[in-house]
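Colleague: structure of the sequence below:
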Amino acid sequence: MRILHTADWHIGQTLNGWSRDHEHRAFLDRLQDVILAEDVDALLVAGDVFDGINPSGEAQRLLYGAIARMVRSCPHLQIILTAGNHDPAQRLEAPEAVLKELGVHVLGTLRRGAEGVDLDRHLIALRDRHGAIRAHVLAVPFLRQADLPGLRLGAEDGDEPAITAAVRALHREMTEAAVARVGGLPLLAMGHLTCSGGLASDGAERRILIGGEHAVPPDVFPGELAYVALGHLHRPQSLDGGRVRYSGSAFPLSASEIAYDHGVTLIDLSDGVSHRHIPIDRPVPMFRLPRSGSGKLEDMLAALAEITLSSDTPRDKQPFLYLSLIADRPVTMLAAEIETLMERTPARLAGLSITRSDQPAQERPPATLAETSPEDLFLSAFQEVHGTPPDAHHLAAFRDALSEA
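Modeller: So this is what the prediction gives:
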């Protein structure tokens, strides 16, 4: 039996206002090719299916259209989707009654009954193309504080924080109950969280905080779990000898992910449990100029000249550029030059950072909001990223967003 582990699709994401729908369509088409080529029986999507809690109609059409095509081309395929911290959990579950008829399970929230977690819902049998049960998966969505009953924030339970102890107890409870049901067949699990020892990227992954804690050790997953399919960290990586693994995101979601080997993970249950990474080519190139640090505009132009760009490339397929510049002239003048440059360059600006050569090191922000305000933090962050204070329309947009939060 073969299972495909993937996560962190972030459908609906934009970069500096640019849609990434073309990239998501290309990725989902390639994913379908892998499912057929590798004879996959089940697809696990471990959270952050969407990029935000209010996905557009187009983002939802992308997802459900892809699911329909996958099931149509591979009728025996089972699909299990669990919510991540970016996902609208209830909205993700809304079409469950229809999707379940197609062999698609959607779990946005942790369901409990009188006797604990509802295993009839969260423990899912995985069948091969002949209908025989070959394994089971404990499908666990992103956990929130309410999912950890009895949690006392700030407390210590022995040698570990209360959050770690609570997550450990939840997975131990679920695993013990599942083992009693699976009859010796392989038991896998899905989750969406940060494991200590995992390498995170900057710019796209939110630090998930509960009671000040954002990471748990991989040994919170009991040894009876043959494989743990995780989402949240965007770099493909394995922990605990490969038993606990992040498949990584579909393609780079920020400048810090440009060097990642994006792809999916194929799990093979033919002889024990083994897995291998399958790279997936990114649909659109992404560059950071310079590759590290900051440089002058002249240096950036020289680096840009080495990139093959074509004016015939459709807008939604043009490369993304992150530019990090040192201002050797007024920041407003340099920003205007960049704007003019991008108007005649067949590429899309994903981000621009301008640092004045005489700019002093930025002070670290206060540790708590009691010592500052959200608007002060916004002003500081905007200045640090762009090298210039926000205009009136930036400030107005921030205040509108804050009023709706």
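Colleague: from here on, just use CA atoms for contacts and neighbour counts.
Modeller: Will do.
Colleague: just give me the longest helix of this protein.
Modeller: What stands out as the longest helix in the chain, according to DSSP state H, is helix 162-182.
Colleague: and it, what does it pack against?
Modeller: Under the contact definition 3 or more Cα pairs under 8 Å, 6 or more residues apart in numbering; DSSP states H and E, helix 162-182 sits against helix 119-122, strand 133-139.
Colleague: for the shortest one, which outside residues touch it?
Modeller: To tie it back to what came earlier, the one meant is helix 119-122. L107, R111, V137, L138, A139, V140, M174, A177, A178 (Cα atoms under 8 Å, 6 or more residues apart in numbering).
Colleague: and of those, the nearest to V117?
Modeller: For these, the minimum distance to V117 (Cα to Cα) is 5.9 Å, reached by R111.
Colleague: which ones are touching E96?
Modeller: V104, H105, V106.
Colleague: can you report how many residues neighbour the nearest residue to the last one once chain neighbours are set aside?
Modeller: Spatial nearest neighbour of V106, excluding adjacent residues (Cα to Cα, 6 or more residues apart in numbering): L81 at 4.8 Å. L81: 25 surrounding residues under other Cα atoms under 10 Å.
Colleague: just checking, next helix/strand downstream of the helix or strand hosting L81?
Modeller: Element membership for L81, per DSSP states H and E: strand 78-82. Elements were assigned by DSSP H and E; along the chain past strand 78-82, the next helix or strand is helix 89-93.
Colleague: what's that following helix packed up against?
Modeller: Counting contacts by 3+ Cα pairs under 8 Å, 6+ apart, helix 89-93 is packed against strand 104-107.
Colleague: quick check: the residue nearest to V106 touching G103?
Modeller: No: between L81 and G103 there is no contact under Cα atoms under 8 Å: 11.1 Å.
Colleague: contact partners for L352?
Modeller: Contact criterion Cα under 8 Å, 6+ apart gives Y322, L323, S324, L325, V385, H386 as the residues in contact with L352.
Colleague: let's see this one next to it:
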Amino acid sequence: MKLLVTADLHIGRRCSKLPEDVARDHAPVKMWRRIVDFAIAEQVDALLIAGDIVDHDRGFYEALNAIEGGIERLDSAGIRCIAVAGNHDVEVMKRLRRTLETDNFDLLGQGGRWECVQLAGHDGGRHTDVWGWSFPQSQVTTNPMPQLTADMLESGTPSIGLLHCDRGAGSDSVYCPVPGGDFARSGIGTWVLGHVHKPASADSVRSEPRNFYAGSPQPLHPGEPGPHGPWMIDIGPDGTTTVTHLPLATVRYETVTVAVDAPGAELTAKDDLHGAVVEAVRTAARGIVADQPDLQHLCCRVRIVGRTPLDEEQLRDEWQRVFANDTDQVSFVVDDVTAYLEPVAAFDIRPHLDVEALANHSTPLGEAAKFYLQLTGEREMSDEARAHVDLIQQRITHDVYSRVRSWLDDEDKTFGQDQACRLAAEQTRRLIETLHAQGPGERHA
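Modeller: Next comes the predicted model:
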């Protein structure tokens, strides 16, 4: 059995920090249609939604036609839609259920009670129980889990739980607080949760008992970074369940770090800042697209870090100069992705370290500086330094690198002395930074 699951679409809202036309074209209602398309293409048995499909009353009219049309298409494909109401859509979902002219939509747990439906797979195999509980009003301060007792569950039957809740919150929460341990004790192997918009990590869903936040399938603001999209639950003939995240979102929010002291790309003038930002964003975008191929718009918060002889205030002024004409954001295209830069950047700039001067001292810091200069080719490499590099190359080649060799492109499948030098230089630079920060008493010991 294949179940596509999601939560927190918030139809009626728009993705923030995007131009108005882009936000409209990539609104949650468009993601709903893509989820329906995906469910039909994958021939899933059901689509499950863990609350907040609609964002308050303002999403009712926008949601009505979209949801009704989507459910009709799912019905034609033999796919059932099962949902619970969250704190944002409790009243809207009641109205939608009364308005929808279809029997293929189940709103579980109305009135704050547990309710179960049985799903039979397309192949006629064993059925799966789906349990759900809906918000009876927009604020709930009590934990509904004690109402779900063991005698209500069918022994030996795979089961899925749908709940919109504030997992791990105290009793002062008004969004259905549930202690985390209640899910493992419930007897239900997999819980799909709504309310938190950031999706769970892949590691957290590997084995039962599992409970995870599905997250918003399309992120809505910079506080929701990382990949977004629905999840697929596969239930095998023996009841074994696997859960996989599907990063189908077309929008992503990320913080991009720009190192002003990156080897070979150190800033020497304030004007160099913009080129460094563009290169960092390009690298980030291409790395993200490799894992999220549907990405079209990347919203970036820029973080500028490192040591430089340039004055931090000058760099701040140079950054703000780009946005001086009341520009909310600037954008440029990286392959097929449009990247947007927010006007406010974070700066963590430290004074420049004169490694050449440090290398003139016979101290642990001085010895590290000498080694660094040899690794970067600024001084002739000693026999001792060369032996260290050879050892690094041998150990990585035999102990680590061989394990990932099959993942790499052909041109990257050798780990030579140049790569070993770069790796050693990065680590030595960090050591120099640490020793220098300790102060004279420590670093000259």
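Colleague: quick revisit: now distance to L379 of structure 1 and mean neighbour count too, for the helices and strands packed on helix 162-182 of structure 1, in JSON lines please.
Modeller: Rendered in JSON lines, the data for those read as follows (distance: least, Cα to Cα, whole Å; neighbours: other Cα atoms under 10 Å):
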{"stretch": "helix 119-122", "distance to L379 of structure 1": "44", "mean neighbour count": "17"}
{"stretch": "strand 133-139", "distance to L379 of structure 1": "41", "mean neighbour count": "21"}
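Colleague: now these as a markdown table including distance to G212 of structure 1?
Modeller: Written out in a markdown table, the entries for these read as follows (distance: least, Cα to Cα, whole Å):
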| stretch | distance to G212 of structure 1 |
| --- | --- |
| helix 119-122 | 28 |
| strand 133-139 | 25 |
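Colleague: can I get the buried part of the contacts of L352 of structure 1 as one PyMOL selection?
Modeller: In PyMOL, the members of the contacts of L352 of structure 1 classed as buried (16 or more other Cα atoms under 10 Å) are selected with the following command:
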select buried, resi 322+323+324+325+386
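Colleague: now, which of the contacts of L352 of structure 1 sits nearest R168 of structure 1?
Modeller: Looking at the contacts of L352 of structure 1 and their distance to R168 of structure 1, the nearest is V385, at 38.7 Å (Cα to Cα).
Colleague: which SS state does the spatially most central residue of structure 2 fall under?
Modeller: Among the residues of structure 2, the one closest to the centroid is G226, at 2.3 Å (Cα atoms, centre = their mean). Under DSSP: H, G, I helix; E, B strand; the rest coil, the three-state class of G226 of structure 2 is coil.
Colleague: contacting residues around it?
Modeller: Residues in contact with G226 of structure 2, defined by Cα under 8 Å, 6+ apart, are K198, R252, Y253, E254.
Colleague: which residue ranges form the helices in structure 2?
Modeller: 20-25, 28-42, 60-76, 90-99, 181-184, 272-291, 312-321, 355-358, 364-375, 383-395, 402-404, 417-437, 440-443.
Colleague: buried residues of stretch 257-276 of structure 1, list them for me.
Modeller: Along stretch 257-276 of structure 1, these residues count as buried under the neighbour rule (16+ other Cα under 10 Å): E257, I258, D261, H262, G263, V264, T265, L266, I267, D268, H275.
Colleague: same check, this time on stretch 323-335 of structure 2
Modeller: Using 16+ other Cα under 10 Å as the test for burial, stretch 323-335 of structure 2 gives Q329, V334.
Colleague: mind checking how far that stretch is from the chain centre?
Modeller: If you compare the mean C-alpha spot of stretch 323-335 of structure 2 with that of the full chain, they lie 24 Å apart, counting by Cα atoms, centre = their mean, to the nearest Å.
Colleague: show residues contacting that stretch.
Modeller: Residues from elsewhere that reach stretch 323-335 of structure 2, judged by Cα under 8 Å, 6+ apart: R282, A285, R286, T338, A339, Y340, L341, E342, P343.
Colleague: out of the residues you listed, which end up buried?
Modeller: For the contacts of stretch 323-335 of structure 2, a neighbour count by 16+ other Cα under 10 Å gives the buried set as R282, A285, R286, T338, A339, Y340, L341, E342, P343.
Colleague: and the fifth one, what is it in contact with?
Modeller: Applying Cα under 8 Å, 6+ apart, one finds that A339 of structure 2 lies in contact with V281, A285, H297, L298, C299, C300, S331, F332, V333.
Colleague: thinking again about what came up before, now the two most distant members of the buried ones among the contacts of stretch 323-335 of structure 2.
Modeller: By the measure Cα to Cα, R286 and P343 form the most distant pair in those, at 22.2 Å.
Colleague: ok, so of the contacts of E96 of structure 1, who is nearest I124 of structure 1?
Modeller: Distance ranking of the contacts of E96 of structure 1 against I124 of structure 1, using Cα to Cα, places H105 first at 8.5 Å.
Colleague: what's the match for the residue nearest to the centre of structure 2 in structure 1?
Modeller: When the two structures are superposed using TM-score structural alignment, G226 of structure 2 falls opposite A259 in structure 1.
Colleague: try V389 of structure 2
Modeller: Counting by TM-score structural alignment, V389 of structure 2 lines up with no residue in structure 1.
Colleague: what's the neighbour count on V389 of structure 2?
Modeller: Once other Cα under 10 Å is used to define contacts, V389 of structure 2 is seen to have 22 neighbours.
Colleague: tell me the spacing between it and L365 of structure 2.
Modeller: Going from V389 of structure 2 to L365 of structure 2 by Cα to Cα, to the nearest Å gives 19 Å.
Colleague: please apply the same query to P177 of structure 2.
Modeller: Using Cα to Cα, P177 of structure 2 is found at 53 Å from L365 of structure 2.
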